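Asker: any chance you could fold what I've pasted below:
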Amino acid sequence: MFEKIYNMGEKYDAISVFDADNLVSSNYLLEMNKQLCKGHKVVQGYIDSKNPFDSWITLSYSIAFWLSNRIFQLPRYYLGLSCGLCGTGFCIDVNVLKEIGWGATCLTEDLEFTMKLALNNYKVAWSHNAVVYDEKPITLKQSWNQRKRWMQGHADCASRYLGPLFRKAFRERDLIAFDCAVYLFQPIRLVFIGLITIMMWIQTVYPESPFYNLKYVFPTEVWTVFVTLQFLYGPLIVLSEKKFNLKVLYGFLIYPFYCITWIPITIQGFMSKNNKDWSHTQHSRKISISDLEKA
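Answerer: As a prediction, the model looks like this:
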């Protein structure tokens, strides 16, 4: 596909990549151009949701992306680290593509290309105002299959790039490579954190439970503050993103259950990382960009 673009009569400075179902904000190209003019070579846009209120799954997905945009992507941009490509809504300088090629073959090719960029001394910048609306899966089954595919690709990518990234990080004192390597390790950490969280909830409901002794690691007051912050930080961040309403408040009540489903999905994805079958996610919503921007 990229080769066809290279061979066209018209010559372009950069290429933007979208999914077929995406809707794009009217200022997308303007915002991407601002970042390219600043010298950035690869820029990820803000991934929003076309259908946040179709089901509890789409609402949970939307919350997850709103939180990621604010507390994962934006801080990394400000700190000079590499943001993560999201598979859609990103822009790449043509010369970078010609230099290192696309060459991504994992099920999560966006993640693989992010790591490939880090190994070649490039980082992904962020454009918070270049908004791309993506359709989220409606049912738990669709979501499960999609996220399992993400974890299969993540595991495959980790097996290929974790070693080279850590070597580059320590040999060259490269913080970007180190941060990318740590991110590849995150799913393993997610499983342990998820199990600890479940144990903590059980302790909250049954303080005298004889099976768990986590409460003795820190004073009770520390755990109380920790649990309170767990429930408050998400709504406060979504409020700052101007996405907050009563439906979103309801979404935060069920969001923890969505997060817990990541535990078996992550384990299943890692166990089947060598399976390269692509599970297609159906898209059926007919929504116009004017409807979204009006909302």
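Asker: hey, let's count contacts and neighbours off CA atoms from now on
Answerer: Fine.
Asker: please enumerate the strands of the stretch 151-295 of the chain.
Answerer: Ranges of strands in the stretch 151-295 of the chain, per DSSP state E, counting those that start in this stretch: none exist.
Asker: compare with the first, here's sequence two:
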Amino acid sequence: MFEQMLSHMTFVDVFNWSVLLVFSICYIYQFYYVFVVLTRKPPLQEAKANHKYAVMISARNESQVIGDLIHSIRVQNYPQELISIFVIADNCTDNTAEIARNAGATEVYERFNDEEVGKGYALNYGWHEIQKRDDAESFEAYFVFDADNVLDANYFREMNKVFDGGAEASTSYRNSKNYGSNWISAGYAIWFLREAKYLSQARLTLNTSCAISGTGFFIAAHVLKESGGWKWHLLTEDIEFSASSIIEGRRIAYCPTAMLYDEQPITFIDSWNQRFRWAKGFYQVFWHYAGKLFKGIFTNPKGKRFACYDMLMTIAPAMLLTIISIGFNGTIALLAIFGVISAGTMITSALSSMFFCLFNFMLFMFIFGVLTTFTEWDNIHSTTAKKIGYLFTFPIFQLTYIPIALVALVKKASWKPIAHTISVDVEEMSQTGMK
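Answerer: Just a heads-up that it's a prediction; the model follows:
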């Protein structure tokens, strides 16, 4: 029966089933992640001591939001004498530095450099400036936030538990402060909530390494000191740090009870620019670190090999499989239509495969959106109507990654500013009791 089925398959069918098989083998473990999250609770930790932290905030023309972040840090349920806030006003042309000082920043460093552009360079500059302080050695870890963030009142208390437990780096629960702005901001929010719940929490529960994602994380002071500062300068410096750390056998932790609110883009052009930079950055990280991660699957100490595989799958250009499949089938269909190749069942096979590929992509995104929205319902600040409505736009938002990933293959990327303008009431956004 199997041989009979094979005899009726065209080379188009063989190609498409091969792509599906490769994708399934590579990513089936992430469905197990969902099972783990739904059936097991993440481990809980308690701190025996409070530790001293430095906060680094890279800010470029963030005068409308920087004050909210600093205020949310200054009202933490954690000893204020153990938190020092350092703002790197990076190539600013507004009064970000002045507002940061007035809001309660410990120190503001103004940096002007139009050659080394990007968050990684700003963080490296800030770290080296902090090392000149008399109290530099007293900081046990460095937190990194984006200027548009605000924090739950218990954020530092919860993250301190993770650091006290021995973590050298940890990410946190990334929520959105403007989920309800439109379908674009909601698309981002659902994706990051899904990442926190069904990737980071699963990895925490299974005692493997997580990955730092943009903002809301700490790195132990000795890690930065051993690295000579922030040495990761690709377009996605967070993912580069994660890949580098995992290769070195360092585990990145996760704190599900430390909530951070992030502002998401609301215009498609801003979203395109940001995600284009991310896509290009992932290609860069894959190019630089894929070989070492693959090697680490076999050579890293036991217990740390799967983290290399997981990270390799994270940075692998999986979207290209979708693009290749659509492109291949579209080409075959056109060649058959114009008589370049014998049509036969080629047109039907190619067109049905294209539909199958897109339909399944949209279906999986919808399922993940539904699952994430309903399990994180109470943590989403929006109306019921918007929570339900944006379930149907989330797959469309994800579908727009396809042209972005394709363009990123051939076009150079550079950092472009995204305006952050949404000011929120910290106490209103803050959650004192999370699931």
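Asker: TM-score for these two?
Answerer: The TM-score (TM-score structural alignment, normalised by the length of structure 1) is 0.84; 275 aligned residues with a C-alpha RMSD of 2.8 Å.
Asker: for stretch 139-159 of structure 1, buried residues please.
Answerer: By neighbour count on 16 or more other C-alpha atoms under 10 Å, the buried set for stretch 139-159 of structure 1 is 142-158.
Asker: same question for stretch 317-330 of structure 2.
Answerer: For stretch 317-330 of structure 2, by 16+ other C-alpha under 10 Å, it's 319, 322, 323, 325, 326, 328, 329, 330.
Asker: then stretch 346-356 of structure 2?
Answerer: Quick answer for stretch 346-356 of structure 2 (16+ other C-alpha under 10 Å): 346, 347, 349, 350, 351, 353, 354.
Asker: so which of those residues are in helices?
Answerer: Under the assignment DSSP state H, the buried residues of stretch 346-356 of structure 2 contribute 346, 347, 349, 350, 351, 353, 354 to helices.
Asker: out of those, who's nearest residue 314 of structure 2?
Answerer: Proximity of those to residue 314 of structure 2 (C-alpha to C-alpha) peaks at residue 354, which lies at 24.4 Å.
Asker: for residue 213 of structure 2, see how far away that closest one is.
Answerer: 32 Å (C-alpha to C-alpha, to the nearest Å).
Asker: what's the answer for residue 394 of structure 2, then?
Answerer: In terms of C-alpha to C-alpha, residue 394 of structure 2 sits 20 Å off from residue 213 of structure 2.
Asker: of these two, who's got more company?
Answerer: residue 394 (25 against 19; other C-alpha atoms under 10 Å).
Asker: ok so, going back, now the buried residues of stretch 346-356 of structure 2 in CSV, with distance to residue 120 of structure 2?
Answerer: Supplementary listing: the buried residues of stretch 346-356 of structure 2 in CSV, determined by distance: C-alpha to C-alpha, whole Å:
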residue, distance to residue 120 of structure 2
346, 49
347, 49
349, 47
350, 44
351, 44
353, 42
354, 40
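Asker: what's the farthest-apart pair in these?
Answerer: Farthest apart among those by C-alpha to C-alpha are 346 and 354. That separation is 12.1 Å.
Asker: right, and residue 426 of structure 2 touches residue 151 too?
Answerer: Yes. Assessed by C-alpha atoms under 8 Å, residue 426 of structure 2 is found in contact with residue 151 at 7.5 Å.
Asker: overlap in contacts, the two.
Answerer: residue 72 (C-alpha atoms under 8 Å, 6 or more residues apart in numbering).
Asker: among the two, which residue is more densely surrounded?
Answerer: More crowded of residue 426 of structure 2 and residue 151, by other C-alpha under 10 Å: residue 151, with 29 against 19.
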